[in-house]
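Enquirer: Output the structure for:
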Amino acid sequence: MHIHQLFDLKGKVALVTGGGRGLGEQIAKALAEAGADVVVCSRKLDNCQQIATELEEMGVRSLALECDVTKQEDINRTVAEVIEQFGAIDILVNNSGATWGAPVVDMPLEAWNKVMDVNVTGTFLMSQAAGRHMIERGYGKIINIASSAGLRADPPEGLNAIGYSTSKAAVIHFTKDLARKWARHGIYVNAIAPGFFATKMTKALLEKRGDAIAARIPLGKIGDETMLKGAAVYLSSPASDFVTGQILSVDGGSTL
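Expert: Modelled structure (predicted):
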């Protein structure tokens, strides 16, 4: 197979959660550039509709759906609608995420639960729903968005968000465990662990301490809107057909 074919996603259908902004938007556009039809979903439908319009202008089919990944009925409806309108789900990107910064002793239980519900339970529920369809077809690529925060323990002055880091560590093990269980069904399960990227979620922190954060990263820079695209396409495409259960760090070397 030619190298261009290995990274070609024409004829594939991708579902990207949290696809209306930030890393989800970047991933959705990368998959579209590689030829995939892309459905984007999140709680904020307006954001997704704007991205879906931009994706269609790139020459692929797209659809925006409202979906709260903490609600099983929303997930089941979303998966069913994608299959009805596009015929299949070949690629699932579990990108929806939440965070909450607070010292451990001040972390409200409701904040902890929210982060866990979105980042861990949401990833499980969406994988479960799409996975049933993928098992029937004998094929699927699932990409979970973890974080470098799930691979290391930060000092409080670095990242004081224990619920977020714990949830992303859970996503990392979930990825490995699910990959082991579903390999026999032709389903690949991998994760990307981004480091610091310039997004709405990190904007306030980077405005205050961006230079100091970049200085601690071996490559000396913060991730931009192009730096996640290659990893997303690789794990979605035939190029990664002998790769499963792996965590690809895209973090400028910050977890070394």
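Enquirer: from here on, contacts and neighbour counts on C-alpha atoms
Expert: Fine.
Enquirer: Could you work out the end-to-end span of stretch 182-189 for me?
Expert: 8 Å (C-alpha to C-alpha, to the nearest Å).
Enquirer: buried sites along that stretch?
Expert: 182, 183, 185, 186, 187, 188, 189 (16 or more other C-alpha atoms under 10 Å).
Enquirer: what's the offset of the host helix or strand of residue 23 from the middle of its chain?
Expert: Using DSSP states H and E, residue 23 maps to helix 22-33. Centre-to-centre, helix 22-33 and its host chain are 10 Å apart (C-alpha atoms, centre = their mean, to the nearest Å).
Enquirer: want to put them side by side, so please do this one too:
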Amino acid sequence: MGVDPTALITSIMNGYITETASLEEMLYVKGKVAIVTGGASGLGFCIAQRLLQGGASVVLASSSTEKGKTALELLKRAGYEKVSYIQTDVRREDEVKGMVEFAVKTYGSLDILVTSGGVWGFAHVYDMPEEEFRRVVDVNLVGSFLCAKHASKYMIEHDIKGKIVLISSNSAFLSQPVFGGYAHYVASKGGVVAMTQELAKELKRFGICVNTVAPGGMMTPGNFYNGPCQKLPPEKLKEIGEEMTVNQMDEIPSADSVAIVAYGMCTRMSDGMNGECIVADSGMMRNIVKHQPAIREYPAKKEA
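Expert: A predicted model of the protein is given here:
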């Protein structure tokens, strides 16, 4: 008995229609529970707001109680009710485990994890104190690992097809600033990119998607208090401070422009993506600019 090609094609096409979820289901996160580390400020705060807009209940996690209370107050004042805060040092496994337990106790589940908490500073590798390197790697990389560990453990045990979005940086691919000073940060964020692929492979059989979003420079409060490493001697602080002023950006994207991408990775719109790194830097990494500033020499040559 021969196969009717028209009937087969019709059956396949009809399957596309009947099995297609509504756009509302694809675009929104209604009824989901999310944790956003670093959610009390900057990019994390913007991601949390977008998740709240999408209908999720959100737990803001941050090491700063003061920032957490301020963020919570701002979001409540804006009309968001299903949002809470818990103080969490992502370097401490007991606190990360407690963070997950808090989300489950408060909202009944955990469907989404976004690791936006991060620290940085500037110091050349030949001047950088070892403790500064370890501090940045511990928060940015080890902290992401611990959060993914305990979030995925809960999701697996409760058969939740969750979304884990790790925040990396385009600095994993693009050396910056002009004269460096970012070795610890680059190592931590490059590690996040590599770890994402491995976590995605390990967790796929449980229906958990893991991706990373890599922003570039943004306008966030962190830009105002993460400067040269304060453990450097005064002359080195002055030196790297001067070098940092040379850095020129064609534009400084808003944190929300990255938050929108991160939000999308938390929805079913990203169901076809796993282990990916989405660079959301407005073209910076590709040298896509509005205009090319003139190149000037630094430091200036001394007269003979």
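Enquirer: care to give me the TM-score?
Expert: After superposition, the two chains reach a TM-score of 0.91 (TM-score structural alignment, normalised by the length of structure 1), with 249 aligned residues with a C-alpha RMSD of 2.0 Å.
Enquirer: Comparing the helix holding residue 23 of structure 1 with structure 2, how large is the average distance?
Expert: After superposition onto structure 2, the average distance of helix 22-33 of structure 1 to its aligned residues comes to 0.8 Å, using mean C-alpha distance after the TM-score superposition for structure 1.
Enquirer: on contacts alone, who are the packing partners of that helix?
Expert: With contacts defined as 3 or more C-alpha pairs under 8 Å, 6 or more residues apart in numbering; DSSP states H and E, helix 22-33 of structure 1 has these neighbours: strand 13-17, strand 37-42, helix 45-56, helix 229-236.
Enquirer: what do we get in structure 2 for residue 200 of structure 1?
Expert: In the superposition onto structure 2, residue 200 of structure 1 corresponds to residue 221 when matched by TM-score structural alignment.
Enquirer: go on, residue 228 of structure 1?
Expert: Looks like residue 228 of structure 1 aligns to residue 258 there (TM-score structural alignment).
Enquirer: same deal with residue 41 of structure 1?
Expert: Checking with TM-score structural alignment, residue 41 of structure 1 has residue 61 as its match.
Enquirer: same deal with residue 124 of structure 1?
Expert: Aligned partner of residue 124 of structure 1 by TM-score structural alignment: residue 145.
Enquirer: how about the match of residue 228 of structure 1, what does it touch?
Expert: By C-alpha atoms under 8 Å, 6 or more residues apart in numbering, the contact set of residue 258 of structure 2 is 43, 215, 280, 281.
Enquirer: Which stretches in the stretch 151-256 of structure 1 count as strands?
Expert: In the stretch 151-256 of structure 1, strands defined by DSSP state E, counting those that start in this stretch lie at 187-194, 247-250, listed in chain order.
Enquirer: Can you add distance to residue 16 of structure 1 and give those strands back as a markdown table?
Expert: Formatted as a markdown table, the strands of the stretch 151-256 of structure 1 follow (distance: least, C-alpha to C-alpha, whole Å):
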| stretch | distance to residue 16 of structure 1 |
| --- | --- |
| strand 187-194 | 14 |
| strand 247-250 | 18 |
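Enquirer: of these, which approaches residue 51 of structure 1 most closely?
Expert: strand 187-194 (21.4 Å; C-alpha to C-alpha).
Enquirer: quick one: that closest one to structure 2 mean distance?
Expert: Strand 187-194 of structure 1 sits 0.4 Å off on average (mean C-alpha distance after the TM-score superposition for structure 1).
Enquirer: Okay, angle between that strand and helix 22-33 too, please.
Expert: Orientation of strand 187-194 of structure 1 against helix 22-33 (axes from the mean of the first three to the mean of the last three C-alpha atoms, to 10 degrees) gives an angle of 130 degrees.
Enquirer: Give me the helices and strands touching strand 187-194 of structure 1, please.
Expert: Going by 3+ C-alpha pairs under 8 Å, 6+ apart, strand 187-194 of structure 1 lies up against strand 140-145, helix 162-182, helix 229-236, strand 247-250.
Enquirer: highest average neighbour count across these?
Expert: Burial of these is given as mean neighbour count (mean count of other C-alpha atoms under 10 Å); strand 140-145 ranks first at a mean of 26.
Enquirer: starting at the chain centroid, how far to it?
Expert: Here strand 140-145 of structure 1 is found 8 Å from its chain centre; the criterion is C-alpha atoms, centre = their mean.
Enquirer: which ones are touching residue 45 of structure 1?
Expert: Residue 45 of structure 1 neighbours (C-alpha under 8 Å, 6+ apart): 20, 64, 65, 66.
Enquirer: From residue 142 of structure 2, how far out is the aligned partner of the last one in structure 2?
Expert: Residue pairing (TM-score structural alignment): residue 66 of structure 1 is matched to residue 87 of structure 2. In this structure, residue 87 of structure 2 and residue 142 of structure 2 are separated by 17 Å, where distance is defined by C-alpha to C-alpha.
Enquirer: out of everything not next to it in sequence, what's closest to residue 71 of structure 2?
Expert: residue 40 (5.2 Å; C-alpha to C-alpha, 6 or more residues apart in numbering).
Enquirer: which SS class is that neighbour?
Expert: coil (DSSP: H, G, I helix; E, B strand; the rest coil).
Enquirer: Burial check on residue 274 of structure 2, number of neighbours?
Expert: Other residues lying near residue 274 of structure 2 total 22 when counted by other C-alpha atoms under 10 Å.
Enquirer: No further questions, thank you.
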